[in-house]
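>>> Next one to model:
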Amino acid sequence: MTFQGSGPLAGGNVSGGGGGGGGRIAMGGGLGLVVTVVALLFGVNPGDIMGGGATSSQTSTGSDAALQEHIDNCTIEQANTDDVCRIKATAISVNKVWGDLMGDYTEPSVQIFSGNINTGCGAASSAMGPFYCPADETAYFDPGFFAELKRMGGSDGPLAQEYVVAHEFGHHVENLTGVLAKGQRMGNDGSVRVELQADCLAGVWAQHADDGPDAMLAPLTDDQIASVIQTAKAIGDDSIQGSNSNPEGWTHGSARQRQRWFTTGYESGNPTRCDTFATNDL
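Prediction:
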């Protein structure tokens, strides 16, 4: 268990199914999950990376109305057992932390979907893994990704899943501060710095998420933090592409770097320590 308390979950700006239209197409059809995860895991803007070449339809999640009802009826207790409710609860928690840390923080939207979806950044797919679109300030999640994350060597523990959500919210913070646009102008090196900063910002959230008697998260344990570090290492570029891959082609950073920057954020709790653009020692 990570969430404490009982009763309904209110807030988080979370919707199910559907999606915003417009923009260029994000990815081509037929790309397998592992292939796209290599390029886009925890990606920022799918339209910037994949380019055109596909058709897209809005998501089919069995029933968008049923999914929205599920989201609307989530409770704190369910957030400890149900992936959809865990995403919602984490969104509420992350918004609270960043609302306290940033005076000009505005909440992003959260979209839970499966299959294909239209976004402000173009057409996207569950095969891309979680991503954030700055054009519509929305973080997109398919809960089915968590099973794939475990197959890749990450953890499917609750805090590891919450780290995935907090990482995408880190991209929203970067969008608000202008870092996201700066990184996108710099090519692969900028992408790595953006991703590592989002890992660090996720660590900052984890440090503050269990603070105070009214905190949504119960006090975090060493084992829970270890599950996040395991996950961060599993999704390093060298872990996914192989240790002999060319670092100049990396877009997310090595396993060591991802572990290091999450740990920096978690141990300091200070977002100013997350300036990955101010160092040559990532």
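>>> From here on, just use CA atoms for contacts and neighbour counts.
Noted.
>>> What residue, apart from its backbone neighbours, is nearest the residue nearest to the spatial centre of the chain spatially?
The centroid of the chain falls nearest to Glu168 when counting by Cα atoms, centre = their mean (2.9 Å). Leaving out its chain neighbours, the residue that sits closest to Glu168 by Cα to Cα, 6 or more residues apart in numbering is Tyr132, at 5.8 Å.
>>> Just after the host helix or strand of the residue nearest to the centre of the chain, pick out the following helix or strand.
Taking DSSP states H and E as the definition, Glu168 sits inside helix 158-177. Using DSSP H and E, the helix or strand that follows helix 158-177 in sequence is helix 179-184.
>>> ok, residues contacting that next one?
Helix 179-184 is contacted by residues 171, 174-175, 189-191, 193-194 when judged by Cα atoms under 8 Å, 6 or more residues apart in numbering.
>>> Let's see this one next, to set against the first:
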Amino acid sequence: MKWEDLQTSENVEDRRGEEGGGMFGGGPRMGGGGIGLGTMVVLGIIGYALGINPALLIGGAEMLGKMRGGGQVVRQDRPQETAQPTDQMGQFVAKVLGSNEEVWSVVLPEQQGIQFKAPRLVLFDGVTDSRCGSAQSAMGPFYCPIDQKIYLDTSFFRDMKQRFGGGGDFAYAYVISHEMGHHIENLLGILPKVQRAQARAGSRAEANGLSVRVELMADCLAGVWANNGNARNRFLEEGDIEKAVASAQAIGDDRLQRASQGRVVPDSFTHGSSAQRTEWLLRGLKSGRIDDCNTFNR
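Below is the predicted model:
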């Protein structure tokens, strides 16, 4: 991926190196395999009681762990960090975010008649605070709709390559753009609607099914960014799409469940199977249109 000449975002908060960072060394857990169904039910009830749907706070990994014990999940706002990252990985993240901002500031108004408001992206080491609770690297990247920020410990990219068999610049850009996809869903009003629908769901399986649709739509919206961004800046190189597809397959619920527990439980899926994640990413890549990402009409 040729990312060096992309627009640089100014909406990056670099909290890496803060005192208290790096406390948690575990790798990311993605998909429904990392948390038991009973725990998910209990944590879901806590989330609904607090007016926060845990499943919708998930980007690349289970956000339910943030709500353990029903603790205080809403944090006070902290001063925004404005210094731009100077290391290569930090610059890469800022460039991918900037490309997303450039694309969505045009595509969202043109296709949906909605003004784009850029989120902020927080880089951190190990642990930091968010308005949705404590952000830990073991949870993977996620989007918090309360403060409209994306949280990312870039060590996830290393683990993504070493533990899940995915990797490469465009695959990492797909992860960042998936989280931006959740922000677009929030701007479209989809996240609060799904939250209300999950609160009314008659079973955990039904609520999980709604979460899967949210995640697959974010995969598709990441593809929409890639389609429109590449048309503008020609950043895709040979093999990039294959690497992103390999990453989408690696983080499917079925593959992760089979690896972690030796069996697959479709009713507990929260992100979608490998085949589904690949299908929706490629759908967005092919069309470049938001309307083609409506998982709720299929």
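>>> just to revisit the earlier point, in the second structure, what residues pair with the helix holding Glu168 of the first structure?
The alignment of helix 158-177 of the first structure onto the second structure (TM-score structural alignment) spans residues 169-188.
>>> Please apply the same query to stretch 125-143 of the first structure.
Using TM-score structural alignment, stretch 125-143 of the first structure pairs with 136-154 in the second structure.
>>> now the strands for the stretch 51-200 of the second structure?
Secondary structure of the stretch 51-200 of the second structure (DSSP state E, counting those that start in this stretch): strands located at 120-123, 127-130, 133-136, 142-144, 149-152.
>>> The third one vs the first structure - mean distance after superposition?
Think strand 133-136 of the second structure. With the two structures superposed, strand 133-136 of the second structure lies on average 1.2 Å from its match in the first structure, counting by mean Cα distance after the TM-score superposition for the first structure.
>>> And for the shortest one?
Aligned to the first structure and superposed, strand 142-144 of the second structure gives a mean residue distance of 0.2 Å (mean Cα distance after the TM-score superposition for the first structure).
>>> which residue sits closest to Phe116 of the second structure in space, ignoring its chain neighbours?
With Cα to Cα, 6+ apart as the criterion, Phe116 of the second structure has its nearest non-adjacent residue at 5.1 Å, and that residue is Ser105.
>>> thinking again about what came up before, what residues does the match of helix 158-177 of the first structure touch?
With Cα under 8 Å, 6+ apart as the criterion, stretch 169-188 of the second structure contacts 1, 59-60, 93, 96-97, 100, 114, 116, 119, 141-143, 145, 148, 150, 157, 191-192, 214-215, 217-219, 221-223, 225, 236, 240-241, 243-245, 247.
>>> what's the answer for stretch 89-101 of the second structure, then?
3-4, 6-12, 84-85, 118, 121, 123, 154, 173, 176-177, 180, 225, 229.
>>> Swap in 6 Å and give it another go.
Stretch 89-101 of the second structure is contacted from outside by 6-9, 85, using Cα atoms under 6 Å, 6 or more residues apart in numbering.
>>> so how far is the match of stretch 125-143 of the first structure off the chain centroid?
8 Å (Cα atoms, centre = their mean, to the nearest Å).
>>> Could you check it and say which residues are buried?
136-145, 148-154 (16 or more other Cα atoms under 10 Å).
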